[in-house]
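J.: Here's a sequence, model it:
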Amino acid sequence: MKTQHIYDAVVIGAGPSGSTAAALLAEYGHRVLVLEREKFPRYHIGESLLPFTYYPLRRLGLTAAMHQAGFVKKYSVQFVSPSGKASQPFYFFTRYEAEVAQTWQVLRSEFDLLLMNNARAKGAEVREQTTVLDLLREDGRVVGVRAAGPDGREYTVRARLTLDASGRDALAAGRFNWRVRDPYLKKFAVWTYYEGIPRPEGIDAGATTVAFLPQKGWFWYIPLHGDRISVGAVAEGPYLTRDGVREPEKMFQREIQNNAWIAEQLSKGRQVGPYWLTNEFSYRSRYGAVDGLVMLGDAFGFLDPVFSSGVMLALKSGMLAADAGHAALQAGDVSAARFTEYSRLMREGIENMRKLVYAFYQESFSFRDLTDKYPEVQGDITDCLSGDVNKDLSRLFERVAEFAEVPEPLPYGEVLTAEEAVAAK
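T.: Predicted coordinates for the structure are as follows:
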C-alpha cells in the first residue's frame, strides 16, 4: 500500500457540496484533494434549483457560466390540484431582484461537471473513479482516508481536515452508525422522463409544477433542456405499493391517472429511459463534525424533496464548511468545536424547511388557508421556500401551528467534541 502525504484537506465526493468546498478551500490557498467514485458526467436526480442558490454560485464565480450553459430558466412554481386546477404561478421576481429571482432547471450530469471542473480550475486536485474505503483515525481524530484508484490499488491519503461530501451514501454516518431517519418523512419516489411535450411561451416555459395526489402525495414536473421533462411521484410507501404493486413502471403509470393535469400533459409526449425508484428520503447524521472531520450536503442530512432544497443546502454547506475549514486550518486547530457555528447554521436551515415540509404533508394544512388568515406571512413563506432559510421565522411557524403540527427540532447534526466522545463511552 502506497502512502501519500500530505494535503491540507481531502474531500470525499465531487458533487455540489464537495466541489464547492474544494473550490473555495483551494482559492484560499490550501492544498486540496477530491476523491470521486464515479467518472463525470454521471446521472443524478435533484434538478430544480431554488433562487438562493444564486449566492453560492456567485461566490464560486459561476453565474456567467450558468447563463451560458443552456439550462432552462426557472422563474416560478405552480401547484395543481388532483382535478387539474392550477394555481397562478408564484413568481420569484415579486419579492427578489432579477439576478436572484431567475434560477434554473438543470441536468445534474452537466451541472455537477461544471462544479467539479471549477474546483479543478481553482487549484483542487480531483481524482475520479476513486473509491474511499475507510476513514483513518488516530487517537479519536480523523486524519485522512484509505482509498482505491481506478486500477484497484489501495493507498492512504493523510490530511489535516477531511470533508465527507459522499452524498446519500454518507460514508461517515454509515461507518459510525450515525444515520438517523426522520420519524415521519418516510416517502417513496418513482420517476422517469418524457419528451415531445409542448411548453408554454415565455417565462412560464421553465416553471416547476407540483401536482397533488391522494393522501398528500404529489408529482414533480420539471422542464429540462433538450426537450426533456423530469416527472416523478412521491408518496408514502404503502400508498405507492398498494395492491402488491412493486414494479416502478406500474407504480408510475397508475399514479398518472390520479392527477388530471399530469395525465393531460404526459399524453402529449412519450416516455423515454428507465423508471427509477428510491425510498426513505429524509435522515440526519447524528453528528455534523468530529475532530478532523466535517459532514457536508447529503452526508450531513437529506430532507424530503417537495420544495427542491437539496442542491441549495448542498451548495450552502460547501460554502460554509470551506469558510470554517479555512479558519480552522489557519488556526492549526481542526477540532470539532471549530465547526459549531457551521453545524448550527446547517441545522437551523434544515429545520426551518423541515417544518414547512411537515405542514405540507398534513391533511389539515394548506398554504391558501394560512395566507388567507395571515397575509403578513406570505413573504416569510416565499423566503423559506426560495432558500432563505437562516433567518428568524418564528412568527411564521406560530401561525402554521394553528393549522398543523410543527415538529420539534431533531437533536442531530451537532458537533461531537473529543471530551463529549470520551464522556459518552
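
J.: Could you use CA atoms for every contact and neighbour count after this?
T.: OK.

J.: At the geometric centre of the chain, which residue do we find?
T.: Gly310 (1.7 Å; C-alpha atoms, centre = their mean).

J.: Verify the stated contact: that residue with Leu303.
T.: Yes. Gly310 is within contact range of Leu303, at 7.1 Å (criterion: C-alpha atoms under 8 Å).

J.: Give me the distance between the residue nearest to the centre of the chain and Pro248.
T.: 23 Å (C-alpha to C-alpha, to the nearest Å).

J.: can you check Lys355 too?
T.: Look at Lys355 and Pro248: by C-alpha to C-alpha, they are 29 Å apart.

J.: SS state for Thr278?
T.: strand (DSSP: H, G, I helix; E, B strand; the rest coil).

J.: what residues are up against the closest residue to it other than its chain neighbours?
T.: Nearest residue to Thr278, sequence neighbours excluded (C-alpha to C-alpha, 6 or more residues apart in numbering): Ala189, at 5.4 Å. Contacts for Ala189 (C-alpha atoms under 8 Å, 6 or more residues apart in numbering) come out as 232-235, 277-279.

J.: top of those by neighbour count?
T.: Scoring the contacts of Ala189 on neighbours with other C-alpha atoms under 10 Å, the highest-scoring entry is Val234 at 27 neighbours.

J.: next up, for comparison:
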Amino acid sequence: MEGDLCDVVIVGARCAGAPLGMLLAERGYAVEMVDRNPTGADTLSTHWIRWPGVQQLRKWGLLSALEKTGCPPIVRASLDFEGRVIAGGPQAGGAEAVTYAPRRTELDALLVAEARAKGARLRERFSVTHLIVVDGRVAGVRGAGPDGAVGLRARVVVGADGRNSTVARLAKSPVVEDRGILARSLYGYWSGVVEPGVRVVFRGRRGISLWPTHDGLTVVSLVFPPEEAPGPGRSALTEFYVSSLREVPEVEQALMNGELVSRPRSAAVRNARRHAHGPGWVLAGDAGHHKDPVSAQGISDAFADAGVLADALDAGLSGSARLDEALAGYAATRDAQRLAAFAYTCEQAELRPFGTDFLDDLTRTAGDTQATEAFLKTFVGCDAPSDAGWLGESH
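T.: Below you'll find the predicted structure:
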C-alpha cells in the first residue's frame, strides 16, 4: 500500500531529523518522519551540546523546554592535561556561556514532540527496506511498521538515520573519506557524584570526562586507544572501565562517593563522510558525516545540518531554486562547516602524548586570566577554533 504524496520523508527522527521535520512543517510542508525505534528510546551518543547547538535551541524556542526536563546547566569547565589545569566559567556576550549534556531519551523526545506540534507526522517502529525510484530519481521509501508494509511517496527523501544509515546504503552514497576507527570509548551513569560543571582529564593516551546530566546523574566517559580493548564479556568491560577511571587520583576522588548505576556502553566510531545528496535524496547528521566522539560535536553538528538543509529544501521545493542545485548548495555548506573539524577530530582521536611545548603553554595560560577565558571559550564553542582545534597545538 502506498500513501499520498508528501513533500519530504525523513528517515530518522532524532537530533537531525526531528528538528528538520519541525522547521519544514512550520513552513507549511507535508512532512512524514519515520524511525525504527519508539520515541525516547536511548541510543549511543555523546551528550554534550556545545555552545553553537545551544544557540540553535534558543533560536528555535526550545531551550527553556530542555531546562524544564531537569537537565542541569553547565557553567564551569575544568580541563586537566597531565596535571596542567585550565578552569573557569566561560563567558559569551558578557553572560555565562551555558551548555548542557542531556540524556538522549529526554532530548530526542523533546525534539519529536515539537516537530509533531508543528504538524510533522511520525511513524514509530518503522523500518525502511527499499527506496522508491522513478525515472532514476528517489521518490519515496517502502518499509514495514505496526500497520504492516507501507510505501511513502515524497518529493525528497532525507536520510537522518545515523552512521549506519539505511538511506545512504540504499542510495549507494559513496564514501568520500574514511579515516577508520581511531579510538574507542566507554561511558556509564553514576549517582552520588558532585561535579559543578564539566571536567576533562587527560592522562597518557586516555581521556576521561564527567558531565552532569538528567536525574542527578553524571555521565562519565573513557576514551582510549583501540589496542587497549578490554577482554570479552560484560564483566571484563565493566572492570576495565572502572579500574581505568580509578587509576587517575583526581577522578578517583571525584567518584569517591559515587556509584555506577548502569552497564558501561561501548563505542568504536569510524571517522568517515559520505557524498551528501543525489537525485531525490539527501543525508543529514551522522548519516552523511560522522566522527569520533572525542570532540563532542555530533549533536551540535546535527542541529546545524537541520537548519541549513531546511533552508535548502524550502528553496528547492518552493521553486525559488532548482531542487538539485539547492541540495548541492547544502552539501557545499556542510563540507565548508565540517572539514576542518573532521580533520582535527581525527588528529585528536589518535590520542598521541602531549608535547612539552604545549604543556608549557598551558602552564602560562593557567596564570593568565584573559588567556584562560579565551581557551575556555574555544572549548565550549563560543569562538571559532584555530586550525589546531580547541586543544590548541596539543599533540
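
J.: what separates the closest residue to Thr363 of structure 2 other than its chain neighbours from Val251 of structure 2, distance-wise?
T.: Spatially, and ignoring its direct neighbours in sequence, Thr363 of structure 2 is nearest to Arg84 (6.2 Å; C-alpha to C-alpha, 6+ apart). According to C-alpha to C-alpha, Arg84 of structure 2 stands 15 Å off from Val251 of structure 2.

J.: got it, and Arg104 of structure 2?
T.: 25 Å.

J.: ends of stretch 75-89 of structure 1, how far apart?
T.: By C-alpha to C-alpha, one end of stretch 75-89 of structure 1 lies 9 Å from the other end.

J.: Buried residues, that stretch. List them.
T.: Across stretch 75-89 of structure 1, burial judged by 16 or more other C-alpha atoms under 10 Å covers 75-82, 84.

J.: Give the aligned equivalent of Gln129 of structure 1 in structure 2.
T.: Under the alignment (TM-score structural alignment), Gln129 of structure 1 pairs with Arg125 of structure 2.

J.: Could you do Thr162 of structure 1 as well?
T.: In structure 2, Thr162 of structure 1 lands on Val157 (TM-score structural alignment).

J.: Let me know the helix or strand that its match is in.
T.: strand 148-159 (DSSP states H and E).

J.: which other helices and strands contact that strand?
T.: Counting by 3 or more C-alpha pairs under 8 Å, 6 or more residues apart in numbering; DSSP states H and E, the packing neighbours recorded for strand 148-159 of structure 2 are strand 6-11, strand 137-145, helix 166-170, strand 281-283.

J.: Apply 7 Å and report the result again.
T.: Secondary structure elements in contact with strand 148-159 of structure 2, counted by 3 or more C-alpha pairs under 7 Å, 6 or more residues apart in numbering; DSSP states H and E, are strand 6-11, strand 137-145, strand 281-283.

J.: Out of the ones you listed, flag the one nearest Val176 of structure 2.
T.: Set against Val176 of structure 2 and scored by C-alpha to C-alpha, those come closest in strand 281-283, at 13.6 Å.

J.: mean shift between that closest one and structure 1?
T.: Here the mean offset of strand 281-283 of structure 2 against structure 1 after fitting is 1.0 Å, by mean C-alpha distance after the TM-score superposition for structure 1.

J.: which ones among the buried residues of stretch 75-89 of structure 1 are found in helices?
T.: Among these, DSSP state H puts none in helices.

J.: before we move on, the earlier item: what about the counterpart of the residue nearest to Thr278 of structure 1 in structure 2, which SS state?
T.: Under the alignment by TM-score structural alignment, Ala189 of structure 1 pairs with Ser185 in structure 2. Secondary structure for Ser185 of structure 2, judged by three-state DSSP, is strand.

J.: again with Asp178 of structure 2
T.: Look at Asp178 of structure 2: counting by three-state DSSP, its state is strand.

J.: How many residues are close by it?
T.: 13.

J.: give the contact list for it.
T.: By C-alpha atoms under 7 Å, 6 or more residues apart in numbering, the contact list for Asp178 of structure 2 reads 271-273.

J.: could you pull out the helices for the stretch 301-425 of structure 1?
T.: Taking DSSP state H, counting those that start in this stretch, the helices of the stretch 301-425 of structure 1 run over residues 310-331, 340-360, 367-373, 378-386, 394-400, 418-424.

J.: Of the ones you listed, which is nearest Gln4 of structure 1?
T.: Short answer: helix 310-331, nearest of the helices of the stretch 301-425 of structure 1 by C-alpha to C-alpha, at 19.3 Å.

J.: circling back to that earlier point, how near is the match of Thr162 of structure 1 to Ala183 of structure 2?
T.: 32 Å.

J.: Same question for Leu323 of structure 2.
T.: For Leu323 of structure 2 relative to Ala183 of structure 2 (C-alpha to C-alpha), the value is 38 Å.

J.: which non-adjacent residue is nearest Phe342 of structure 2?
T.: Here the residue nearest Phe342 of structure 2, using C-alpha to C-alpha, 6+ apart, is Lys291, at 6.6 Å.
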